[in-house]
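Peer 1: Just a sequence and a predicted model for now, questions to come.
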Amino acid sequence: MTGPHPAVAACRVAVRDALGDLELGTRVWVACSGGPDSLALAAAVAFVARKQGLFAGAIIVDHGLQPDSAVVAERAAHEVRRAGIHTVHVERVTVGRAGGMEAAAREARYAALEARMDAEGGLDPLLVTGHTMDDQAETVLLALARGSGARALSGIPSRRGRIVRPFLTVRRKDTLAACQALDLDPWHDPTNVTEDGPRRSALRTKVMPSLVEVLGPGVVSGLARSAALLQADADELDRQARSAMTVPSSAARSDEWRCDMLAALPDAIRTRMLKMLAENKGAGPLTATHVSALDSLVMQWKGQGAISLPGGYEARREYGRLVISHPDHKERPQ
C-alpha cells in the first residue's frame, strides 16, 4: 500500500509539527482564500485534526474588491469542504484606504478573522495561515529594499499570539502539487501575476525567478533560513531592551528618561528601547526615521527642538531627560 503524495505528506508533517502539542478539542481555524497555499493547508489541517482530536474550521474573507469576489468566496468554501473541513464561515468586509490598499485589506481581513474566532469561542482557539517559505523569502527581500532592521528582516514569525503559520517550511510549488494530488481546484489570484498588481507580485514573477537563475534554487531556503536566524537575534535584543526599561531610578516619571543612562546602553538595545518607550506612550507605529530622530536627542544633542511622532505625540530633551508626551498634556519636570 503506497503512502500519500510527497507534497501532501510534507504539508501534513508541517501542520503536525506546528499543532502537535495542542490539547484535545482545541479549535483550529484555517484562514482560507481558496488559493493553493490555504487550500493545501485546509486539507492538511483536516487530516491532522482527525488524528489528534482537534476541531477544524475555516474562515473565508470576502474583501469585495473584485466584481466576482462573492463567487470566489463561495467557490473557496466549496473546495474547503471537499478538503475535509465542514465548518466554514464566509465573512464579507469593507476595506478602507488608510495605509494603501494592501495594508487596509490586511487590516480588515485579520479583524474579521479575529472577530469570528471570538464569536465561536472554544478552548484556546488558533488561526493558521498558509504563508509559505516563498512568502518568507519575498518578505525578507522587500525588507532589504526598504533598508529595514533585524526585526523586519526576520520576516514572518511562525507564531504570534493566536496566529500560527505551519507552512513556512513548505515551498509554494509543494502546496500546488498537494492540491493537484488531492484533486482540489484552487483559485489563482489574478493580481499575483499582473504587471500592475501589488509590488510583491512583480517580486514574485520577475525578481525571484531571476535570483534563482543567477544564485541557484537554494536562494529561497537560504533567505528563509536567514530570517529564522535573525528572528532569534531580534527576540533576544527585544528582551534585553524590555529588561533595560525596568531598571529602577532610570526615570523620574514614566514619560521621562535620563539621557546619560540611555546613552550608556549598546546601540542595538537603546534604539529598541526608544521605540518601545514611544509606542508604549501611544505614539506609533514608529519608522526607522522616527527612531533615528529620537536617538539623536540622546546621542547628538545640540539644542534641537522637539520632534514629531505619530499619533500627535512629540519627544524633546529637557534638563538631561528624554520626555515623550502629547502636546495637549505637557508637564514640566519636577
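Peer 2: That came in fine, so what should we check first?

Peer 1: alpha carbons only for contacts and neighbour counts from here, please
Peer 2: OK.

Peer 1: Let me know the helix or strand that Met273 is in.
Peer 2: Using DSSP states H and E, Met273 sits in helix 267-281.

Peer 1: can you list contacts of the helix or strand following that helix?
Peer 2: Sequence-wise, the next helix or strand downstream of helix 267-281 (DSSP H and E) is helix 288-299. Where contact means Cα atoms under 8 Å, 6 or more residues apart in numbering, the residues beyond helix 288-299 that reach it are 148, 259-260, 262-263, 271, 274-275, 304, 307, 309, 315-317, 322.

Peer 1: likewise stretch 44-58?
Peer 2: 8, 11-12, 15-16, 20, 23-32, 42, 80, 83-89.

Peer 1: Can you tell me what sits against the helix holding Met273?
Peer 2: Applying Cα under 8 Å, 6+ apart, the contact partners of helix 267-281 are 237-238, 240-242, 244-245, 255, 262-263, 284-286, 291-292, 294-295, 324-325.

Peer 1: try 6 Å this time
Peer 2: Ala241 (Cα atoms under 6 Å, 6 or more residues apart in numbering).

Peer 1: and the angle for that helix with helix 288-299?
Peer 2: With axes from the mean of the first three to the mean of the last three Cα atoms, to 10 degrees defining the directions, helix 267-281 sits at 110 degrees from helix 288-299.

Peer 1: Please compare the first structure with the one that follows:
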Amino acid sequence: MGGVSATIAATLVRMLDPAVADVRRAVREALAPFADSGARILIALSGGADSLALASAAAHEAPKVGLEPITVTIDHGLQDGSAEIAERAADLARGFGIRTARIERVEVGSAGGPEAAARDARYAALRRVASEEDAVAVLVGHTLDDQAETVLLGLARGSGSASLSGMSPHSLDGLGLAWIRPMLGLRRETTAAFCAAEGLEPWQDPHNSDERFSRVRVRERVLPVLESELGPGIAEALWRTAEQLREDDEAFADMIDETIEDIVEHAEAGIAVSVPALHANPTALRHRIIRHVVESEFGVSLTRLQTLEIARLVTDWKGQGPLDLPGFQASRRGNLVIFTASAQEITQST
C-alpha cells in the first residue's frame, strides 16, 4: 500500500506545472530561516499576477514549516472600484486557506510625485499592519523584471551603486522587520504561468500600462528596444549586475561599520567626522562614509555631485564656507567636517 502511495505522490510531483514548482520552491527557500518558529508572515497582496502567485505559494508552503501566512491588500483609492478590487483579492486569499486577509485603505499624498507617494503610503501601511499582527516578515512579489527596471531607473538617475544594486531579496529595517522578495530570480512570465496553471484570474492594474509613469516607460519602451538592439537576455543581465553590486555594497557596508565608530563624534544639532581619518581612506570608501553619515543622520540620499562637494572639504579645502544642502549643512572646522541640520529642519522637529 505504501508503495502505491509513493507512486501516486511521485506522479503528482511529475505533473506539477513547472511555473508552480518554481514559485513554490522560491517561497519555500525564502521561508526556511523562519521554519518551526510559529511566527506570522505578512504577504502584500494587490491581486495582480505576481502577488497572487506569491500568496498562493506562501499559503501552500508556510503551514508546512509551522508559519502562519496572513495577507494585506492596500487600497490606495486612486481608481474607481478600488474597494471591490481589494475585496476580491482578500477573497482569493481566503480561498487559498489564509484565515486573516486584511484590507487597508490609505491616503496617498503628493510628495515626490504619484509613484513615490503611493509607494510611501503602501509601505507605511505594510509596516503598521505587520506590527499590529506581530508578523516577523513581509513578503512582496517583486520579480526579476522589476529588478531590471529598478537597475535601469537607478542608472538614469546616476545615483551610484546603491541604486544599481537594486532591491535586496532579504533585508531588515530599523525595527527588525524582515522584508523578503522570494521571486527576484523569477521572470514575470513565470508568475503569469503560475496563475494560469492554478486557474487564477489576476487583476490587471491599468497603472501598469500608463506611460505617465517612468517605470512603465522603461517596461514598455526601453527594455524592448534594448532586447531588440542588443539581443535577448537584457533583463537577466541587469539582474546579475544587481546581484554583483549588492555583494560589493555589503562588503563596503562591513568596512564602514568597522571604521565609522572610530572617526565619528556627536556635534551640536548634528555629527562630526575626522578629516584626517576620511583623508586616509580610499576615495570610494570616503565617499561611502559621507553618504552613510548623511543618510543615517538626516535621511537624505546624496547625489554624486553633492558627495564630491562635501569630499572637497576633506581633500581640497581652501577656506571655503559651509555647503547648504537639502535638510542639512556641511562645513569644515579645523580637523572636522561638521554636518548639522538646517534651521528649517530644527524648527520642524521642535
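Peer 2: Thanks, I have the structure now. Just so it is clear, the structure is predicted and the values come from calculations on it, not from any experiment.

Peer 1: quick one on the thing from earlier: restricted to strands, list the contacts of helix 288-299 of the first structure.
Peer 2: The strands, defined by DSSP state E, take in Ile307, Leu309, Ala315, Arg316, Arg317, Leu322 from these.

Peer 1: Tell me the one of those nearest Gly64 of the first structure?
Peer 2: Set against Gly64 of the first structure, the nearest of these by Cα to Cα is Leu309 (33.7 Å).

Peer 1: now the corresponding residue of the second structure for that closest one: how far from Gly160 of the second structure?
Peer 2: Taking TM-score structural alignment, the alignment pairs Leu309 of the first structure with Leu325 from the second structure. Counting by Cα to Cα, to the nearest Å, the gap from Leu325 of the second structure to Gly160 of the second structure is 19 Å.

Peer 1: Where in the second structure does the biggest helix by length in the first structure align, residue-wise?
Peer 2: If you go by DSSP state H, the first structure has its longest helix at helix 219-245. Under TM-score structural alignment, the counterpart of helix 219-245 of the first structure in the second structure spans residues 234-260.

Peer 1: post-alignment, the matching stretch versus the first structure, mean distance?
Peer 2: Its aligned residues in the first structure lie a mean 1.1 Å from stretch 234-260 of the second structure after superposition (mean Cα distance after the TM-score superposition for the first structure).

Peer 1: The first structure: which residue goes with Val27 of the second structure?
Peer 2: Structural alignment (TM-score structural alignment) places Val27 of the second structure against Val15 in the first structure.

Peer 1: Quick check: nearest residue in space to the residue opposite Met167 of the second structure in the first structure once aligned, chain neighbours excluded?
Peer 2: Under the alignment (TM-score structural alignment), Met167 of the second structure pairs with Ile156 in the first structure. In this structure, Ile156 of the first structure finds its nearest non-sequential neighbour in Gln136, 6.1 Å apart by Cα to Cα, 6 or more residues apart in numbering.

Peer 1: which SSE is the one you found in?
Peer 2: Per DSSP H and E: helix 133-146 holds Gln136 of the first structure.

Peer 1: compared with the second structure, how much does that helix deviate?
Peer 2: Looks like 0.8 Å for helix 133-146 of the first structure (mean Cα distance after the TM-score superposition for the first structure).

Peer 1: How far off centre is the helix or strand following that helix?
Peer 2: Downstream of helix 133-146 of the first structure, the next assigned helix or strand under DSSP H and E is helix 150-153. Per Cα atoms, centre = their mean, to the nearest Å, the displacement of helix 150-153 of the first structure from the mean C-alpha position of its chain is 12 Å.

Peer 1: for stretch 248-259 of the second structure, same thing?
Peer 2: The answer for stretch 248-259 of the second structure is 20 Å, by Cα atoms, centre = their mean.

Peer 1: Now do the helices in the first structure.
Peer 2: Secondary structure of the first structure (DSSP H): helices located at 6-19, 36-52, 69-83, 101-120, 133-146, 150-153, 172-181, 199-202, 208-215, 219-245, 259-263, 267-281, 288-299.

Peer 1: what's the most buried one of those?
Peer 2: helix 36-52 (a mean of 24; mean count of other Cα atoms under 10 Å).

Peer 1: how much does that one stray from the second structure?
Peer 2: Looks like 0.8 Å for helix 36-52 of the first structure (mean Cα distance after the TM-score superposition for the first structure).
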